[in-house]
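Peer 1: A structural model of the following input is requested.
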Amino acid sequence: MNYFSQALTWLNDPLNWTNPGGLFDRLIEHLQITAWAVLIGCIIGWPIGIWLGHRGKGGAAVITVANLTLAVPTLALLTILPLTPLGFGRPPVIVALAVFAVPPLLANAYTGLRSIDPETIEAAKGMGLSGGQVLRRVELPLAVPYLAAGLRTAAVQVVATAALATFVNGGGLGEIIAAGFGLGINVGGGQIVAGGIVVVALALIVEGLLALVQRLVTPAPLRAVKRRRPVRATSVG
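Peer 2: This is a model prediction of the structure:
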């Protein structure tokens, strides 16, 4: 059976989008879960990475923490967290995905500050800037491409992984896929593929939008440097 053609037929049915629990509802849930998880990841990962990068210490700790975080399977967290006071629903999903978002945010924040030419920092200090002023006026603006790259990587990873929320009744686009499996592969195969297509499309859209944001927030002089030597999300491990 051609499940791809069935998926296109399913996606072209307006009722599958507008009915309660349809694609529009699940898409909003998916985006809300992603936004909260990435926000929490930023609140945890960025300050630690920036602080350690500014101090010039803790590189080994950053790598260790990031690797340990990546080593924890998201599905395992989704299985364990509902048994805690968090219960079932969105809270355990958001926490699990936030843990998944921290490594690229933390590693890129640290790398961004450590990649700055030490002579630039010494020149800023020679002009009388304090440590905090150097961080705010020099280091953070120059680290923007790395911070944006970490955000981009974390957001795309979370968008793709948030489909697992369906296992703990957390909502999101995974519910569409799970409902298709509930109908059986012969009946719901098109719906399963359709749900997968929407998740992939959403991840690509988020990637494209954040790539544009990354370019817009990068200072113009750094864009020329980036064209010669592209800034990539740091790979940890």
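Peer 1: CA atoms for contacts and neighbours, from now on please.
Peer 2: Fine.
Peer 1: other SSEs contacting the helix or strand harbouring Val199?
Peer 2: Using DSSP states H and E, Val199 falls within helix 185-217. Counting by 3 or more CA pairs under 8 Å, 6 or more residues apart in numbering; DSSP states H and E, the packing neighbours recorded for helix 185-217 are helix 3-11, helix 140-161, helix 174-183.
Peer 1: now the element after that helix, going C-ward?
Peer 2: Next along from helix 185-217, by DSSP H and E: helix 220-228.
Peer 1: tilt between that following helix and helix 185-217?
Peer 2: 130 degrees (axes from the mean of the first three to the mean of the last three CA atoms, to 10 degrees).
Peer 1: okay, the angle between helix 220-228 and helix 140-161?
Peer 2: 60 degrees.
Peer 1: just how off-centre is helix 220-228 within its chain?
Peer 2: Chain-centre distance of helix 220-228: 24 Å, with CA atoms, centre = their mean, to the nearest Å.
Peer 1: buried ones in that helix, by neighbour count?
Peer 2: Leu222, Arg223 (16 or more other CA atoms under 10 Å).
Peer 1: here is the second sequence; please produce its structure so I can put it next to the first one:
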Amino acid sequence: MALVQRISGLHQQGATHESAAIVRQVAVMITPEDVARLATLLQENGPTGSSTYLARSVSAGAPEHAAATLAVLRREGMIDEAADLFHTLWSASSAALPALLAALEQSGQSADGQTLLWERASAPAEELAELAQHLKDAGRADDARHLLRQAAGRPINEVAAIAGALNEETAMELVGELVRLRSASDIGRFGAAIQGATELYDTLLFAADDLEESRARSVFAALRTGGLPTQPAPRPRSRSRQRR
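Peer 2: This is a model prediction of the structure:
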């Protein structure tokens, strides 16, 4: 209670920066249960909005602490505070997100992790490529695959930009998702968008060639209609094979 009185006193004196700094510091130092208790006291006695500010501030700490606090706030019925914390977690960096996803799983909140991943599927190309690599490096290949599947549904010019930002292995996965999910005409437009990137275009040809027979023929027909090649560019030791 003394801490709440100090925060309220500073706020009333116009020292809002000082009171906010105290809240930020405390948020990452105390247990999730104590965060919930302090938030309750701030709701009742603190400055307006201080309890949700406390919850948001938890996101600056360790992923495990943030995930555990989110679970406690929900369990205690602190809906606004939990919502503010969760929305703040949307801005976690690409490097921090794999650990956050793991922490949410460990605290029984896997669905929230998938929501965060779904939100990131609309990130700019460079950011999405960076996140995919971080997920793979953290051993979360399934999450990386889910991210790429979502990205494959974006506008074709965006998918092309993402593919160009990925490393070769991950670009192959994205192109594989694209040829399985999109129409033949969409794949033809994708081919036109990446034609200048020889390796990436060849990846598209190989992915299309591995489709079921009738679908593969439709894709190659769409490429021909767009005046695009259906054979890989000649190179030494090319992995070229006959196209349909």
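Peer 1: TM-score of the superposition?
Peer 2: Scored against TM-score structural alignment, normalised by the length of structure 1, the superposed chains reach a TM-score of 0.23; 87 aligned residues with a CA RMSD of 5.4 Å.
Peer 1: deepest-packed of the helices and strands packed on helix 185-217 of structure 1, please.
Peer 2: When you average the neighbours per residue for each of these (mean count of other CA atoms under 10 Å), helix 140-161 leads with a mean of 23.
Peer 1: before we move on, back to that, would TSV of the helices and strands packed on helix 185-217 of structure 1 with distance to Leu222 of structure 1 be doable?
Peer 2: TSV is the format used below for these (distance: least, CA to CA, whole Å):
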stretch	distance to Leu222 of structure 1
helix 3-11	42
helix 140-161	8
helix 174-183	39
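Peer 1: to Leu209 of structure 1, which of the ones you listed lies closest?
Peer 2: Nearest to Leu209 of structure 1, of all these, is helix 140-161, at 9.0 Å by CA to CA.
Peer 1: wait, Gly53 of structure 1 sits on Ala107?
Peer 2: No. The criterion here is CA atoms under 8 Å, and Gly53 of structure 1 misses it with Ala107 at 9.6 Å.
Peer 1: how many other residues sit next to Thr198 of structure 2?
Peer 2: 12 (other CA atoms under 10 Å).
Peer 1: does the nearest residue to Leu97 of structure 1 once chain neighbours are set aside sit in a helix, a strand or a coil?
Peer 2: Once flanking residues are discounted, Leu97 of structure 1 sits nearest to Ala37: 5.5 Å by CA to CA, 6 or more residues apart in numbering. Classification of Ala37 of structure 1 by DSSP: H, G, I helix; E, B strand; the rest coil places it in helix.
Peer 1: element containing Val4 of structure 2, please.
Peer 2: Going by DSSP H and E, Val4 of structure 2 is in helix 2-12.
Peer 1: just give me how far that helix sits from the chain centre.
Peer 2: 38 Å.
Peer 1: can you tell me the element Asp80 of structure 2 falls in?
Peer 2: Applying DSSP H and E as the criterion places Asp80 of structure 2 in helix 79-89.
Peer 1: what does that helix contact?
Peer 2: With contact meaning CA atoms under 8 Å, 6 or more residues apart in numbering, helix 79-89 of structure 2 is reached by Ser51, Thr52, Ala55, Arg56, Ser57, Val58, Ser59, Leu70, Leu73, Arg74.
Peer 1: ok, the residue nearest to Leu97 of structure 1 - contacts?
Peer 2: Going by CA under 8 Å, 6+ apart, Ala37 of structure 1 touches Ile94, Val95, Leu97, Ala98, Ala101, Val158.
Peer 1: related to what we said a few turns ago, which one's more surrounded, Gly53 and Ala107 of structure 1?
Peer 2: The residue with more neighbours, out of Gly53 of structure 1 and Ala107, is Ala107; 29 against 26, by other CA under 10 Å.
Peer 1: just to revisit the earlier point, redo the contacts of Ala37 of structure 1 as TSV? Include distance to Gly190 of structure 1.
Peer 2: What follows is those, written out as TSV (distance: CA to CA, whole Å):
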residue	distance to Gly190 of structure 1
Ile94	28
Val95	31
Leu97	28
Ala98	31
Ala101	31
Val158	24
